[in-house]
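Visitor: Any chance you could fold what I've pasted below:
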Amino acid sequence: MAAIPARAVLVDIEGTTTDVRFVHETLFSVARRDLAAHVSAHAGSPEVEAARGAVARERGVSAAAVSDGELAAALLSWIDEDRKETSLKALQGKIWRSAYESGGLRSHVYPDVEPALRRWRDLGVTLAVFSSGSVEAQELLFRHSTAGDLTGLFTRFFDTTTGPKREPGAYEKIAEALGVRAGEVLFLSDVAAELDAAAKAGMRTVQILRPGTARDAEGRHVVAERFDQVAVA
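Guide: Below is the predicted model:
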C-alpha cells in the first residue's frame, strides 16, 4: 500500500481495533448481567434517567410511567438489537466501569494496533477514536486493554453525541474539532457505510478486514487486514 498523507488518524473500535466478539460476547453480557441491579441502585442518576426518558419517548408516555423493571427490560431488548441509542451507551459505560475497575475485565485489542498507533504518533500524527460506544466506554476499553493503558496515545474520543456514524456531518464536525481539514484525516473502520460517510465528508479511508468482515463489494475504499499494513505519511 502506498503511504497515505494524513495529519490525523481516526479509528473505529468494534471490528477494527477490537474483536467484535469481545464487544458482543463479553461487554454486552456484562451489561445484561448487571443492568437491572444498576438501574435499581442508581435510579435518579443522570444516565439512568436519560435512558428512562428515551424509553418513555419511544412509548409515548411520561418518564414517570416507566418503572425500573420496565426500563431494565426495554434496555435489555435494545442491547439484544445492538441499538445505537446514546443514552443506552452511556449507561453501559457506567456498568463497564465497575467491571473494569474491579479487575475482572480486560479489553481485547488486536496485537497490530498498539505498535502502529505508536509509530503514527511518533510521526506527529494526531490520533482519535470515533465509536458508537460512549466516550467513557471508549476510554475504559483502551485504559484496561490487554496491551496496557493506551489512552495517552489519543488526543480525542468521539461518540454519537457528535452525530451518527453513517452521516457525513459527524465526520465534518470531528475534523473541525481536531483542527484539520477533512482531507487530512484518515479514517479506519471495518464498516463500509461508515467509510462511505467519512469519504463524503472528504476524509481518506481504509477498510480494515478483520476475520468475518464483509469487504466493500464496490471497491470504494483501500483495504488492509491489519494496522501494520497501513502506511501514513
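
Visitor: Every contact and neighbour count from this point should use C-alpha atoms.
Guide: Fine.

Visitor: Quick one: neighbours of E58, just the number.
Guide: When neighbours are counted by other Cα atoms under 10 Å, E58 registers 8.

Visitor: Distance check, it against R121.
Guide: Between E58 and R121 the distance is 43 Å, computed by Cα to Cα, to the nearest Å.

Visitor: Grab the nearest non-local neighbour of R181.
Guide: Residue nearest to R181 in three dimensions, not counting chain neighbours: A175, with 5.9 Å by Cα to Cα, 6 or more residues apart in numbering.

Visitor: contacting residues for the one you found?
Guide: R181, A182, V185 (Cα atoms under 8 Å, 6 or more residues apart in numbering).

Visitor: What sits closest to L35 if chain neighbours are left out?
Guide: The shortest distance from L35 to any non-neighbouring residue, by Cα to Cα, 6+ apart, is to A72 (6.6 Å).

Visitor: residue contacts, that neighbour?
Guide: Contact analysis of A72 by Cα under 8 Å, 6+ apart lists L35, A36, V39.

Visitor: Mind checking which of the contacts of A175 are in strands?
Guide: Cross-referencing the contacts of A175 against strands under DSSP state E gives V185.

Visitor: Just the closest of the contacts of A175 to E14, please.
Guide: Nearest to E14 among the contacts of A175: V185, at 19.5 Å, using Cα to Cα.

Visitor: ok, that closest one - how many residues close by?
Guide: With other Cα under 10 Å as criterion, V185 counts 29.

Visitor: pretty sure R156 contacts L127?
Guide: Yes - using Cα atoms under 8 Å, R156 is in contact with L127, at 7.3 Å.

Visitor: The structure of the following sequence is requested for comparison with the preceding one:
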Amino acid sequence: MSDSTIRAVVMDVEGTTTDIRFVHNVLFPYAHDQLPEYVQTHRAQPEVAEQIDAVRRELGEPDASVDKVIETLLHWIETDQKITSLKALQGMIWADGYQRGAFKGHLYDDVAPRLRQWKEAGLALYVYSSGSVQAQKLLFGHSDAGDLTTLFDGHFDTHIGHKREAQTYRRISDELALSPASILFLSDVVEELDAAASAGMKTLQLVREGTQAGTEHGVVASFGDIPL
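Guide: Sure thing, here's the model as predicted:
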C-alpha cells in the first residue's frame, strides 16, 4: 500500500470498530425490552405515529391496533429484519437509552487513539455501516472513549447502496470527490472488501476475535497495525 496516496478512510462498524456482540447482546435486547412501553407512551408524537403508520402499511392493515404493531415490531427484532420503520424506532429508543446512560457505545481500545492520529494527520474519516446514520452518530457520540463525532467528515448507510455491491463504493467515491485509489476501506467482511476493491478502493480486513481471515486482502488485527 502506498501510504502517500490515501486521503480518506471509510470504515465499517460492527466487527471493525465495535464488537458485534455489543449490537446483538446490548442494543437489540434493550430495544426489544423497551419497545412496547416506548411505543405506547409516545404513540401520539408525530415521529412515532409516522412509524406506527408505516408498520401498518407494511402489514397491509391500515387499521391494525397498536398492540398488533408492537407485536410485529418485536417479531422483526427477533428475526433481525432490516425494515425502515423498525430501524427508525430502534434509533429513537437507543437515543433515549444513550442519553439516560443506560449504556455506552462500545469501541475496541485501539480505535479512538488511531482515529485521532489520522484526523490530526489530515485524513478525512467516514463511516459506512448497515446501521442507520443516526445509530452510527449515537454510538460514536456516546462511546466508552467519549464523544468522537467531531472526528468524522461524514456517514453513509444502506441508503447509498448495498455493502456487497461495487457500484455502492463508486457512489461513495463520487460523494467524496476522490478517486477510489485514494480511499482506504476497512471492514471485517470479505465480501464487502471484494466489492470495494472492485470499485478501485484500497482495502484492509480487520480480523477481530471470531473473524475468519480472507486471502484476497491485507489483514490486520487492530487499528494500531494499519500502516498509515
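
Visitor: Narrow the contacts of A72 of structure 1 to just the buried residues.
Guide: Buried subset of the contacts of A72 of structure 1 (neighbour count, 16 or more other Cα atoms under 10 Å): L35, A36, V39.

Visitor: What is the neighbour count of the counterpart of T5 of structure 2 in structure 1?
Guide: Aligned by TM-score structural alignment, T5 of structure 2 pairs with P5 of structure 1. Per other Cα under 10 Å, the neighbour tally for P5 of structure 1 reads 15.

Visitor: What of A2 of structure 1?
Guide: Neighbour tally, A2 of structure 1, other Cα under 10 Å: 9.

Visitor: before we move on, the earlier item: redo the buried ones among the contacts of A72 of structure 1 as JSON lines? Include distance to E194 of structure 1.
Guide: Output for these, formatted as JSON lines (distance: Cα to Cα, whole Å):
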{"residue": "L35", "distance to E194 of structure 1": "29"}
{"residue": "A36", "distance to E194 of structure 1": "32"}
{"residue": "V39", "distance to E194 of structure 1": "32"}
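
Visitor: Could you list which of the residues you listed belong to strands?
Guide: Assignment to strands by DSSP E places none of the buried ones among the contacts of A72 of structure 1 there.

Visitor: Nearest to V135 of structure 1 among the residues you listed?
Guide: Among those, and counting by Cα to Cα, the member closest to V135 of structure 1 is L35, at 18.9 Å.

Visitor: From T17 of structure 2, how far off is the residue of structure 2 most remote from its centre?
Guide: Going by Cα atoms, centre = their mean, the residue of structure 2 most distant from its centre is D63, 33.2 Å out. In this structure, D63 of structure 2 and T17 of structure 2 are 42 Å apart, going by Cα to Cα.

Visitor: Could I get the full set of helices for structure 2?
Guide: Listed in chain order, the helices of structure 2 (DSSP state H) span 20-22, 28-42, 46-59, 66-78, 84-99, 111-120, 133-141, 166-176, 190-198.

Visitor: Please tell me which residues of structure 1 the last one aligns onto.
Guide: Which is helix 190-198 of structure 2. The counterpart of helix 190-198 of structure 2 in structure 1, counting by TM-score structural alignment, spans residues 192-200.

Visitor: ok, whatever residue of structure 1 lines up with Q81 of structure 2 - contacts?
Guide: Under the alignment (TM-score structural alignment), Q81 of structure 2 maps onto R83 of structure 1. R83 of structure 1 makes contact with no residue, according to Cα under 8 Å, 6+ apart.

Visitor: Contacts only, for the residue nearest the centre of structure 1.
Guide: The residue lying closest to the centre of structure 1 (Cα atoms, centre = their mean) is S131, at 2.1 Å. With contacts defined as Cα under 8 Å, 6+ apart, S131 of structure 1 is in contact with D12, I13, E14, Q138, F158, D159, T160, K165.

Visitor: ditto for E47 of structure 1
Guide: S87, A90, L91.

Visitor: If you drop the residues flanking it in sequence, what lies closest to the second one?
Guide: What sits nearest to A90 of structure 1 in space, not counting adjacent residues and going by Cα to Cα, 6+ apart, is S134, at 5.3 Å.

Visitor: In contact with the aligned partner of the one you found in structure 2, which residues?
Guide: Superposed on structure 2 with TM-score structural alignment, S134 of structure 1 falls opposite S132. S132 of structure 2 sits next to K87, G91, F156, D157, T158 when contact means Cα under 8 Å, 6+ apart.

Visitor: burial of the residue nearest to E191 of structure 2 when sequence neighbours are not counted, as a residue count?
Guide: Spatial nearest neighbour of E191 of structure 2, chain neighbours left out: R164 (5.8 Å); criterion: Cα to Cα, 6+ apart. When neighbours are defined as other Cα under 10 Å, R164 of structure 2 has 16 of them.

Visitor: repeat for L139 of structure 2
Guide: L139 of structure 2 has 25 nearby residues by other Cα under 10 Å.

Visitor: repeat for the one 4 residues further on
Guide: S143 of structure 2 has 20 neighbours, counted by other Cα under 10 Å.

Visitor: Mind telling me what it corresponds to in structure 1?
Guide: By TM-score structural alignment, S143 of structure 2 lines up with S145.

Visitor: Spatially nearest residue to its match, not counting backbone neighbours?
Guide: Leaving aside its sequence neighbours, S145 of structure 1 sits nearest to S107 (Cα to Cα, 6+ apart; 4.5 Å).

Visitor: how about the one you found, what's its match in structure 2?
Guide: Per TM-score structural alignment, S107 of structure 1 is aligned with G105.

Visitor: again, but for S98 of structure 1
Guide: Alignment note (TM-score structural alignment): S98 of structure 1 maps to D96 of structure 2.

Visitor: now its match: how far from V26 of structure 2?
Guide: Here D96 of structure 2 is placed at a distance of 14 Å from V26 of structure 2 (Cα to Cα).

Visitor: what's the answer for R171 of structure 2, then?
Guide: Using Cα to Cα, R171 of structure 2 is found at 32 Å from V26 of structure 2.
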